[in-house]
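> pasted the sequence and its predicted model underneath.
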Amino acid sequence: MTGPNDGIYGYGHVIAALREGRIFADAYTHPDHVGAGIGTTLLTHIEARAAAMARGIASGDEATDVALVNYVLLGGDADRMLRARGYHLARIHKRMRTTLDTPLVAPVWPSEVSVRTCTGTAEDLRRVHECVEEAFGDRWGRAPRSYDQWAEDMIYEGFAPALWLVAERAGRVVGASLCRFRQVDDQVAGEVSQLGVRREARQLGLGRALLLASFALFAERGATSVGLDVDSESPTGAHRLYERSGMTTTVAIGQFELRIRR
C-alpha cells in the first residue's frame, strides 16, 4: 500500500503451498502508520487473493478447504485482529535461545554411533535429506518434501557443509543437526535450522548429543549464542529436550488459520 508521494505504508504477500492445502500470508504496516487501518485493509486484500487462488486450484466439483495461514506474535494487535476475523490458533511455535558464555556440557554419544561433518557431496546431501525427511515425518502439518524442494531451502549461497553434523550407525545416517550462522544485534549467532533423529535411533540421547555438539561447534567459531525454532507440541518432546539443554523461550509465535473453500 502506498500513500502520498508514493510512500510505502505497508505491504503483504501470499504464497501458495498447494500440495499441503495451504496458502501462507504475511503483512506489515510501517511503524509511522500503525492504527490507521492499514493492517485490516491488507488482510482484506490477502483474503480475497487467497480465495481467488483457492478457486483456481479446484478440481472438478469437489469442495475442498484450503487453510490461509498467518504467523504473528501472540498477545499483540495482529493476534487480536486475526481472532476477530475468524482465524483460529492452530499451533504455537517457540523461538528458543541459549548463550555460549558459560562452560559447555560435553555430548555423550550412544553406543555404536559416530559423528562427522557433512561432506557436501551430492550423495551425502541426499543421505542427510532422507534422514531428515523420516525424522520430521511425524511432525504436525508437515507434507513430504522432495530433495529438490528441501535443497532449495537448505543449500543456500554460502552454504557450509562443515556446519552440518551427521550421526551414523552401521553406515546409515540416523541423525543430523543442520547449522548455519546469522547476525543478531550485531553479534554472530548460531542457528540450528533442522535437528532430527530417525525413529530407530530415538530414546538413546542422540538428539541431545547432537544439540550439545552444535553448541560446541558454534562456540569454537566465535558465536555468542545459539537459536532455533520449535513446535510447542512436538510429538517427540523436542522443546523439553531444548529446555533441559539450557535453552529458554524468547518469543512465542501463533500459527493462525482461516479455512477457505475452493
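Structure's in. What do you need?

> going by C-alpha atoms from here, please, whenever you check contacts or count neighbours.
Will do.

> buried ones in the helix or strand harbouring H129, by neighbour count?
Using DSSP states H and E, H129 sits in helix 122-135. Neighbour-count burial for helix 122-135 flags 125-135 (criterion: 16 or more other CA atoms under 10 Å).

> next: stretch 203-219.
Judged by neighbour count using 16+ other CA under 10 Å, the buried positions of stretch 203-219 are 206-219.

> return the distance of it from the chain's centre.
Distance, stretch centre to chain centre, for stretch 203-219: 19 Å (CA atoms, centre = their mean, to the nearest Å).

> ok so, going back, of the buried residues of helix 122-135, just say which sits nearest to R259.
In terms of CA to CA, no member of the buried residues of helix 122-135 lies closer to R259 than E133, at 27.1 Å.

> tell me who's in contact with the closest one.
144-145 (CA atoms under 8 Å, 6 or more residues apart in numbering).

> what's the answer for A223, then?
A223 makes contact with 100, 187-190, according to CA under 8 Å, 6+ apart.

> quote the end-to-end distance of stretch 105-115.
One end of stretch 105-115 sits 17 Å from the other (CA to CA, to the nearest Å).

> what two of the contacts of A223 are the furthest from one another?
Pairwise distances across these peak at 12.3 Å for L100 and Q187 (criterion: CA to CA).

> between the two, tell me which one has more neighbours.
Set L100 next to Q187 and count neighbours by other CA atoms under 10 Å: L100 wins out with 18 against 12.

> put this next to the previous one:
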Amino acid sequence: MRVRPATTGDVDAITQLMNAHGTAVHGESEAAPTAVLEWLEDPELVIRLGERDGKLACYGDIMFSADGTRANLDIREHPDAPASAGPMLEELEAIANERGATKAWAFHASEERELAALVRARGYTPIRHSFRMLVRLDAAPEPAGWPEGTTVREMRESEQRATHAAGNEAFADHWEFEPTPYERFARWNFEGANFDRSLNFLALEGDEIAGICLCSMHWSGDPRYGWVGILGVRPPWRRRGIALALLLHSFAVFRERGCTRVGLGVDAESTTGALELYERAGMHVHRRQDTLEKLL
C-alpha cells in the first residue's frame, strides 16, 4: 500500500471512505464534505492516505497535544481494504517519532476487533474508554430547571475568549487535561461552516459565566442530528443542576429546529458524574471507544 499526504483534492474520496467505514461499523454516515475540507485545512492536523491499485484504502491522521509530547492517532480502514490499517499505523508512528512525541494514543470502536488486535500487537495498552451517548427527541424534553439567580442566553462574539477560559477551568480537574490554546479552541468551536452562534449557550450568574454548552449540527451533515461538543460548569457552580439545565435547554432548541436526535461524547470514567447526568437527561450509550497508549 502506498501512503501519501492528503490534499484538498481528496475531499470526495475521503468523505466516501469515512462514510463507508461508518456505515460498516456503526450503521451510519460519519462526515460531510464540508467537514472533511476543514480537516484538510487545519494547519495542525497531519493527514495521510493509503492507496491500493489507485483506490483509497485507508485514512489516518495525527493531532498532537498542545505541548507536542503526545500524538493522537486516528485510523479508518475502508471495509473493502482489510489489513490496510497496519501500514498506516507504521507511517503515523514514524511521523510521531520524527516530531518528538514521547507517547502515542490510538483509538478504536468496540466493534473494530481487527484494529483492536493490531494496535495491541504493536505494543499499545488500554488506558481508558469513552462513550458516544444519544437521545431521541420523539417527545418534548423535560423543561430545564434553573437555580435561583442563574439565567441562560446565547454566547456573544465578544465573549468567545471568556468562554474559552471558562471551558479550560471547567475541565481542569479532568483526566489527562491540558489547557487548549485559544487559537485551537476557536478553530474547533467558533470557526468553520458548522459554527452557529445561536447554538452556543452560557449559563450566567450576574455577569459571571457559570457554565457553557457549545453545540452544532453533527459533522455528518444530517440536518436532524444535533451535537453537544462541550458541556462544562466551573467548579464554584457545580452541584446546582446547571449542567443538566444546559443540556435540556439544548435539547429543546434542537427539537425546535427539527432534530430527531442529539449526541455527545463522554469519558466513561468521569469523576464529575457526567455519565449519570446524561442518563438522567434521557440519553443512552450509543457507541464505545477504547483509548490505548504506547510509549515511543
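Thanks, I have the structure now. Keep in mind it's a predicted model, so treat the numbers as computed, not measured.

> overlay the chains and give the TM-score.
The TM-score (TM-score structural alignment, normalised by the length of structure 1) is 0.87; 245 aligned residues with a CA RMSD of 1.8 Å.

> sorry, back to before: what touches both of L100 and Q187 of structure 1?
The contact sets of L100 of structure 1 and Q187 overlap at 223-224 (CA under 8 Å, 6+ apart).

> circling back to that earlier point, show me the buried residues of stretch 203-219 of structure 1 that map onto helices.
The helices, defined by DSSP state H, take in 206-219 from these.

> need these in TSV with distance to E257 of structure 1, can you?
As requested, those are exported to TSV (distance: CA to CA, whole Å):
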residue	distance to E257 of structure 1
L206	34
G207	31
R208	32
A209	35
L210	33
L211	31
L212	35
A213	36
S214	34
F215	34
A216	38
L217	37
F218	36
A219	38
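
> picking up where we left off before, give the buried residues for the next helix or strand after the helix holding H129 of structure 1.
Downstream of helix 122-135 of structure 1, the next assigned helix or strand under DSSP H and E is helix 147-154. In terms of neighbour count (16+ other CA under 10 Å), helix 147-154 of structure 1 has its buried residues at M154.

> quick one: what's aligned to Q160 of structure 2 in structure 1?
In structure 1, the residue paired with Q160 of structure 2 is L125, using TM-score structural alignment.

> and for L204 of structure 2?
L204 of structure 2 maps onto E168 in structure 1, by TM-score structural alignment.

> is its match in contact with T117, as I believe?
No - in this structure E168 of structure 1 lies outside contact range of T117 using CA atoms under 8 Å: 10.7 Å.

> what helix or strand is the residue most central in space within structure 1 located in?
Among the residues of structure 1, D229 comes closest to the average C-alpha position under CA atoms, centre = their mean, at 5.8 Å. Element membership for D229 of structure 1, per DSSP H and E: strand 225-231.

> which residues in structure 1 form helices?
With helices called from DSSP H, structure 1 shows them at 38-56, 77-84, 122-135, 147-154, 206-220, 238-244.

> in structure 2, what range does the last one match?
Right, helix 238-244 of structure 1. Mapping helix 238-244 of structure 1 onto structure 2 (TM-score structural alignment) gives residues 274-280.

> same thing with the second one?
Mapped onto structure 2 using TM-score structural alignment, helix 77-84 of structure 1 spans residues 114-121.

> and that stretch, how far out from the chain middle?
Put simply, stretch 114-121 of structure 2 sits 22 Å off its chain's centre (CA atoms, centre = their mean).

> before we move on, what about stretch 227-235 of structure 2?
The chain centroid and the centroid of stretch 227-235 of structure 2 are separated by 12 Å, computed with CA atoms, centre = their mean.

> residue range for it in structure 1?
The alignment of stretch 227-235 of structure 2 onto structure 1 (TM-score structural alignment) spans residues 191-199.

> quick one, strands of the stretch 1-150 of structure 2?
For the stretch 1-150 of structure 2, strands defined by DSSP state E, counting those that start in this stretch occupy the ranges 2-5, 45-52, 55-64, 70-77, 103-109, 125-136, 150-154.

> do you know which of these lies nearest T180 of structure 2?
Nearest of the strands of the stretch 1-150 of structure 2 (CA to CA): strand 55-64, 11.6 Å.

> list the helices and strands the closest one packs on?
helix 11-26, strand 45-52, strand 70-77, helix 85-98 (3 or more CA pairs under 8 Å, 6 or more residues apart in numbering; DSSP states H and E).

> P143 of structure 2: which of these is closest?
Closest of those to P143 of structure 2 is helix 11-26, at 31.2 Å (criterion: CA to CA).

> quick revisit: what's in contact with the match of helix 77-84 of structure 1?
With contact meaning CA under 8 Å, 6+ apart, stretch 114-121 of structure 2 is reached by 85-86, 106, 108, 292.

> of the residues you listed, just say which sits nearest to G54 of structure 2.
A85 (16.6 Å).

> I appreciate the help and will end here.
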